[in-house]
Structure formats: structure tokens, C-alpha cells
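*Asks:* Need the 3D shape of this:
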Amino acid sequence: MKFFFEYNWKIRNEWFNLLKNVPQDELLKERTGGLGSISKTLFHIIKVEHNWICDLKGMPILDIKFSSSFTGLHSIINFSNELNKDVVEYLSNWNDNYEYKILYLKPENGGDIRCTYAEVLRHLIIHEIHHIGQLSIWVRELGMKPVSSNFIHNGLMKN
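*Replies:* Predicted structure coming up:
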């Protein structure tokens, strides 16, 4: 699984590089689909990944909302780099004993969540890929070529 997280982080950083020259108003512009804007989508990807890892670690999740403090791409990149440290640490300590360990959550909005730790990690992998697809649509609307989503030729599985 670690290769897919590394893939997501590599692609995320490629998106950051691609978007560096996009005007801030375009990153914040409300769009059809997804979470409404490029900046909100990037923020969401980063926050959700970290929050689920906090759940797996039994730690409180971040109670932070997208706001004016995250309007610039630089602040979103810093947010990603800072939270990624916790995710990398958690994954580096992952072992097969966690695969079928059960996570029980009672979200404040109701309902119960019961799943394995491995299901959470697989969900996170898919979650980011899903939202990156929306970013691809939006940058095409800006006349740009999106970041390639190809796992092959990314050099992630070299010895």
C-alpha cells in the first residue's frame, strides 16, 4: 500500500507545481462539481487524509475549515507538508497486525463507522485519486494539460 501513498504524494506535488502559475482567483473560483474550487479540493484531500490517520492513531482530528488562511497555493502546500509528516510516520510503523484491526467511530453527525484499519488506508488512496480526477477536468477548462495519473514510469517500485 505504501507505494500508492507515495504515488498520491508524488502526483499531489506535481499538481502543486502545475498550479503555481495559475492566478489565485482561478484557484478560488467556484466551479461545477466536486468541492467547488481547486483550492478547496486540495485542502480537502490533505485534511481528510490526516484526519483518518488521526482516527487510526486514536488522536483527535483537526477541527479546521477552509478559510482565507488557505487561499494561497503556498499555504496549502505548507499545510500538506506539515500534515504529511504524521501520515508518513504512521505508515512507516504499519505492520500486518493492523490489517484486520477494527476501527469504531461515532461521528458527531450520527451513525457508526466500523471498518478495518486496512480499509481506511485503501479508502484514503482511492479518495485522493477520485478528487484528482476532478482537478483534471477543471484544469482542462483552463486550457491546461492535467498531471498524468499513470502509475507506471513513476519510478516508485524500484529496488
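*Asks:* From here on, just use CA atoms for contacts and neighbour counts.
*Replies:* Fine.
*Asks:* Could you give the number of residues near P23?
*Replies:* Other residues near P23 come to 11 when the count uses other Cα atoms under 10 Å.
*Asks:* please give me the structure for this one as well, since I'd like to look at both together:
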Amino acid sequence: MKKMFYYNWQVRDEWFEWCKQMSSDQLKMELGGGAGSILYTLFHIVEVEHSWIRGIQGKEDIVYEFKDYATLEKLISLSLGLRKENEYFLNQPFDSYKDKQIIVPWENVLYSGDDILHHIIVHEIHHMGQLSIWARQLGMTPVASHFVGRALDTYIRND
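*Replies:* The predicted structure follows:
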């Protein structure tokens, strides 16, 4: 499971790097569908991952406001900061939360920790697909999404 998070984080870092070729206005431009803009989509991915992981742990949800992270630099900093907390959690024994029944503050539904972690992974991959479509619509080459060929076991994150 952790390897899939490393995959998502590596691809996310590559999208952040990809974004550096664009202006702030381009990153915030409404593109139709999905979360709306490239920058907001990346913010949404970061915020959702952190909220669900805190939910598994029974911690209070911290709501982050896009307006506070509406530059690429601030968003990268937020992503890296929250990733440290998320990775610490993922390094805990999986059995301690895999079958745990969880209700998160924003939904009144029981989920297992295992289902939530799978949801987080799929959620990010879904939005990476949206970013790829938008990149092509803008006449640009998207970040490669291949899972094979990535050095995920030795991935050194940008922290």
C-alpha cells in the first residue's frame, strides 16, 4: 500500500515541477470539469489525502483554505509538510487500522481503514488523469503516469 502512496507523491512532485513552466494565471485558469483549475486540483489532492488520513486516526479534520495556498510555492510547501505527517502514519503497523471501522466528520458512513486508504490512492490517480487531459488540451505534454520503471522503493521525496 505504501508503494502506491510513494507513486502518487512522486507523480505529484513531477506535476509540481511541470507547473513551473506556467504562469500563476495559467495555473489558476478555470478549465472546465473536475476541480476547475490545475492549481486548485493539486491543492484538492493534498487536502483530501490529509483529511482522510486524519480521519483514520480519529483526529480532528483541519480545513485548509485554497486562498492561503494559491501559489505554486505555497502549495508545494503544504504538500511536503503534510506528507511528512501522512508518511509517519503510513509507517505504523497496517493491522492497527486496516479493519478498524471509521466514521469521518464530513460523512455519517462507516468505512474500514483499508477502504479509505484505497480511496485516497484512487482519488489522486483520478485527478492526475484530469491534469493529463488538461495538459493535452493546452498543447503540452503531461507528466508520465507509468507505474513500472519508477524507483519507488528508493524514492527520495523532496523534503
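*Asks:* Show me the longest helix that occurs in the first structure.
*Replies:* helix 117-141 (DSSP state H).
*Asks:* whereabouts in the second structure does that helix align?
*Replies:* Aligning helix 117-141 of the first structure against the second structure (TM-score structural alignment) gives residues 113-137.
*Asks:* Against the first structure, what's the mean shift for that stretch, could you check?
*Replies:* Once fitted to the first structure, stretch 113-137 of the second structure is off its aligned match by 0.6 Å on average (mean Cα distance after the TM-score superposition for the first structure).
*Asks:* Next: stretch 73-88 of the second structure.
*Replies:* Mean deviation for stretch 73-88 of the second structure: 0.6 Å (mean Cα distance after the TM-score superposition for the first structure).
*Asks:* Can you list the residue ranges for helices in the first structure?
*Replies:* 2-19, 24-28, 38-57, 73-92, 117-141.
*Asks:* so how many other residues sit close to the closest residue to T141 of the second structure other than its chain neighbours?
*Replies:* Leaving aside its sequence neighbours, T141 of the second structure sits nearest to A135 (Cα to Cα, 6 or more residues apart in numbering; 6.2 Å). A135 of the second structure: 16 surrounding residues under other Cα under 10 Å.
*Asks:* What separation is there between A135 of the second structure and S23 of the second structure?
*Replies:* The spacing between A135 of the second structure and S23 of the second structure, counted by Cα to Cα, to the nearest Å, is 14 Å.
*Asks:* can you check L31 of the second structure too?
*Replies:* Distance from L31 of the second structure to S23 of the second structure, by Cα to Cα: 15 Å.
*Asks:* Next: M128 of the second structure.
*Replies:* Where S23 of the second structure is concerned, M128 of the second structure sits at a distance of 20 Å (Cα to Cα).
*Asks:* Residue in the first structure paired with H146 of the second structure?
*Replies:* Looks like H146 of the second structure aligns to N150 there (TM-score structural alignment).
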